[in-house]
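**Student:** Got a predicted model here, sequence first, then my questions.
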Amino acid sequence: MQSDLTSRFPLPGASEEPEKGTPASLPSSPISADASDEVPFLRRVPFSSRRRRAVSESHISYLSSHPNLRRSFSREVGHAAAETYLLTRLTLTLLRYLGVGYRWITRFLSLVCYATLLMPGFLQVGYYYFFSSQVRRSIIYGDQPRNRLDLYLPTDNSGSNPAVAFVTGGAWIIGYKAWGSLLGRRLAERGIIVACIDYRNFPQGTISDMVKDASEGISFVCNNISSYGGDPNRIYLMGQSAGAHIAACALVHQAIKECGENDISWSVSQIKAYFGLSGGYNMLNLVDHFNRRGLYRSIFLSIMEGEQSLSHFSPEVIVTNMSGRFDFPPLPPIILYHGMDDCSIPSDASTAFAEALQSKGFQAKVVLFERKTHTDLFLQDPLRGGRDELLEDIVSVIHTGDAAALARDAVASPARRLVPEMILQLARKISPF
């Protein structure tokens, strides 16, 4: 496997609560009813109060005779309500920290319109997230608030499947594990387990807390994925936007830790490759850019624990300041994806990080997408359906050396469109990202 990856990347120069009773280290049980337990569909026809009462009594009787179904439905509704509350609270927190100004108000209105246009797709993905038996939500991986992760399991989970530990984006303020549900669904359809790691956001935590949470989530995946049908020898790390930065920090900091500590819960050698999507890796170069974009300097420096900490949480700077390749253990192959029309984080951020890695002898490459914005690769393109260039590239790396999986990929059906093209184009024009 390593030789296959080396050939692909030549070296240069040569706060939800978990389900009660579910232990953190064991797989949670699927929440689903047998096909024979499905509630009969009731046609919407006018009926008298007597008939309505009879139907209601019949429905109650049906649920009474199927207590597992009743408890499952109540639990799903409870989860949906809890997560809606959490998202509302995150939004209000973002509002409070960004303050009120002309620039911010226009971006906020753009965000509302953008989300409204894409709502048909979000609703379909949300239904899958809450009601699919292939999703295990809110598995505990640590003892801090938000130390939860969601698992997306393939339909055929009988063998040892590769796994991706994914850290979602959200400007370090509104990151949330459910943001990865579309990616999780797509990769699970290709036989890949996805673990979407939640973490404390600002102001609940600062960047060191976020990196610590991500590292503990990665550790959980490395040490427990076999319990969920995953292959512990085929684990990949991925992050998007702020999540790409957090995941890269966790990877580099873990490599440094391995040089001086024996008591470690996971190793960079367990990660087969790192995928960074639309990420920033040099905070010194991005602080002023974010300030112009509305993530004001004072807020950003509070998130990053002060200007003096920017270098410590800049993977590119850490790698650049290395005196030699053997300052810490070899990093896995690093693949960075970026849209060339990304205004939130310029594509130069990925290019510069890859060049820094290559200059120290690490395997790294950049894949740039023309005319793609910050959200095109992660949202609009997957919602569009059909063949997804980014997804296909990630899957091809993960399935390198697996002839059977590659053969299945070659005949895989294109994804179904979730949002009409005209709406996607309009959403792209008004996107605040």
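**Tutor:** In hand now; what should we look at? Numbering: from 1, shown residues only.
**Student:** going forward, measure contacts between C-alpha atoms and count neighbours the same way
**Tutor:** Will do.
**Student:** if you go through the stretch 51-200 of the chain in chain order, where are the helices?
**Tutor:** Assigned by DSSP state H, counting those that start in this stretch, the stretch 51-200 of the chain shows helices spanning 67-98, 102-117, 119-131, 181-188.
**Student:** of those, which approaches residue 230 most closely?
**Tutor:** Nearest to residue 230 among the helices of the stretch 51-200 of the chain is helix 181-188; the distance by C-alpha to C-alpha comes to 11.7 Å.
**Student:** What is the neighbour count of residue 158?
**Tutor:** 10 (other C-alpha atoms under 10 Å).
**Student:** list the contacts for the closest residue to it other than its chain neighbours?
**Tutor:** Spatial nearest neighbour of residue 158, excluding adjacent residues (C-alpha to C-alpha, 6 or more residues apart in numbering): residue 229 at 6.5 Å. Contact analysis of residue 229 by C-alpha atoms under 8 Å, 6 or more residues apart in numbering lists 157, 158, 159, 160, 161.
**Student:** Restrict those to the buried ones and give me that as a ChimeraX selection.
**Tutor:** Here is the ChimeraX command that selects only those of the contacts of residue 229 that count as buried (16 or more other C-alpha atoms under 10 Å):
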select :157,160,161
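**Student:** here comes the other one, which I'd like you to weigh against the first:
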Amino acid sequence: MWDMTRRGLLAPALGALVAACSPLGLLNSLGPRDGGVRRVARDLAYGPLDRQALDIWAPTGATGRPWPVLVFFYGGGWSDGDKALYGWAAQALAARGFLVVVPDYRLVPEVHFPAFIEDGAEATAFTGRIAAQYGGDPARLGVLGHSAGAHLALMIALDRRYMSAAEAPGLIRAAAGLAGPYDFLPLDVPASINAFGRAPDLTLTQPVSFVRPDAPPLWLGHGTADTVVHAEDTTILCERMRAVGGRCEAKLYPDLSHEDLIATFSPLFRRKAPVLDDVVAFFRRTLG
């Protein structure tokens, strides 16, 4: 499923999944930016370790009711990434009426599966506890992510053990994945081998192993030109969710590559495809 040959909107040299994701941080310093939002918390600790911290972005206008809450997980091959590089993505969502949380999480080689999934669950549970302080409604909370972040978001949405261990079962009401790897056995590239190769049961590393009829509704997007994580991951997960009676929407975007899919959240590339509009519409339908 992995191939490293495509160049997309950002035209990075795709040497690995981590290389494919890292140029997205450049969008933090390129304009224009979405207005009507502000960062209301920086480096808020959800755990005792250095990378267990998060930032929060909120709309500036009052609405008369709390905002729905989104927790966004960036990608980076489970070994790279920093919340400080994804303000542009958080702003895009916050400008459309969401309280947006962007956590850091521990990375390979410091940790291996399931530590980064556990961090995602703890960050989400913490968000549920403090969202009201920043104008958010924890009863309307969704998670989303890109690439490795999509894998993380879908793992905590589908495998009940993580949010239960974080003492927040049922908190996640909807989940979205952008260009995510959901069915990638056998492990065949360094990024996945390094992250998951020590797991005693590899099937427990795969979101497709946890499809269930009572899962939160899912929205999955993928570019047809993605050669880092092939679009079949999205179609397989959605088909299996529907087969067991679960709710899942899938959309494939012609000619978009792996990094293009999330890059369209930026005003610079937004007219290339309506990815942001589609994600926002899904969360408005499911979170209210």
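**Tutor:** Arrived safely. If you're wondering where the values come from, they're calculated on a predicted model, not measured in any experiment.
**Student:** re the thing from before, map the residue nearest to residue 158 of structure 1 onto structure 2.
**Tutor:** Under the alignment (TM-score structural alignment), residue 229 of structure 1 pairs with residue 135 in structure 2.
**Student:** From residue 285 of structure 2, how far out is that match?
**Tutor:** 20 Å (C-alpha to C-alpha, to the nearest Å).
**Student:** do residue 151 of structure 2 as well
**Tutor:** 22 Å.
**Student:** likewise residue 199 of structure 2?
**Tutor:** Using C-alpha to C-alpha, residue 199 of structure 2 is found at 37 Å from residue 285 of structure 2.
**Student:** neighbour count winner among the two?
**Tutor:** residue 199 (14 against 9).
**Student:** Test my guess that the more buried one contacts residue 115.
**Tutor:** No: using C-alpha atoms under 8 Å, residue 199 of structure 2 is not in contact with residue 115, being 11.2 Å away.
**Student:** before we move on, back to that, give me the subset of the contacts of residue 229 of structure 1 lying in strands.
**Tutor:** Judged by DSSP state E, strands contain the following of the contacts of residue 229 of structure 1: residue 161.
**Student:** so can I have a markdown table of the contacts of residue 229 of structure 1 showing distance to residue 218 of structure 1?
**Tutor:** What follows is those, written out as a markdown table (distance: C-alpha to C-alpha, whole Å):
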| residue | distance to residue 218 of structure 1 |
| --- | --- |
| 157 | 20 |
| 158 | 23 |
| 159 | 21 |
| 160 | 18 |
| 161 | 17 |
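**Student:** farthest-separated two in the contacts of residue 229 of structure 1?
**Tutor:** Distance extremes for the contacts of residue 229 of structure 1: the farthest pair is 158 and 161 at 8.4 Å, using C-alpha to C-alpha.
**Student:** average distance between the longest strand along structure 1 and structure 2?
**Tutor:** Scanning structure 1 for the longest strand, with DSSP E as the assignment, gives strand 230-240. Once superposed with structure 2, the aligned residues differ from strand 230-240 of structure 1 by a mean of 1.0 Å; criterion: mean C-alpha distance after the TM-score superposition for structure 1.
**Student:** mind listing what's buried in the helix or strand following that strand?
**Tutor:** Scanning forward in sequence from strand 230-240 of structure 1 by DSSP states H and E, the next helix or strand is helix 242-260. Neighbour-count burial for helix 242-260 of structure 1, counted by 16+ other C-alpha under 10 Å, picks out 242-258.
**Student:** cool, and stretch 401-409 of structure 1?
**Tutor:** Buried residues in stretch 401-409 of structure 1, defined by neighbour count with 16+ other C-alpha under 10 Å: 405, 406, 409.
**Student:** Show me how far that stretch is from its chain's centre.
**Tutor:** Chain-centre distance of stretch 401-409 of structure 1: 24 Å, with C-alpha atoms, centre = their mean, to the nearest Å.
**Student:** what sits up against it?
**Tutor:** Outside stretch 401-409 of structure 1, the residues within contact range by C-alpha under 8 Å, 6+ apart are 1, 4, 190, 396, 399, 400.
**Student:** Which one of the helices of the stretch 51-200 of structure 1 lies nearest to residue 286 of structure 1?
**Tutor:** For residue 286 of structure 1, the closest of the helices of the stretch 51-200 of structure 1 is helix 67-98, at 17.6 Å, according to C-alpha to C-alpha.
**Student:** Who are the packing partners of the closest one?
**Tutor:** Packing partners of helix 67-98 of structure 1 (3 or more C-alpha pairs under 8 Å, 6 or more residues apart in numbering; DSSP states H and E): helix 49-64, helix 119-131.
**Student:** What span of structure 2 is it aligned with?
**Tutor:** Using TM-score structural alignment, helix 67-98 of structure 1 corresponds to no residues of structure 2.
**Student:** which of the residues in that helix are buried?
**Tutor:** 68, 69, 73, 79, 80, 83, 87, 90, 93, 94.
**Student:** Tell me which residue of structure 1 matches up with residue 196 of structure 2.
**Tutor:** Aligned partner of residue 196 of structure 2 by TM-score structural alignment: residue 304.
**Student:** brain fart, residue 236 of structure 2
**Tutor:** Under the alignment (TM-score structural alignment), residue 236 of structure 2 maps onto residue 352 of structure 1.
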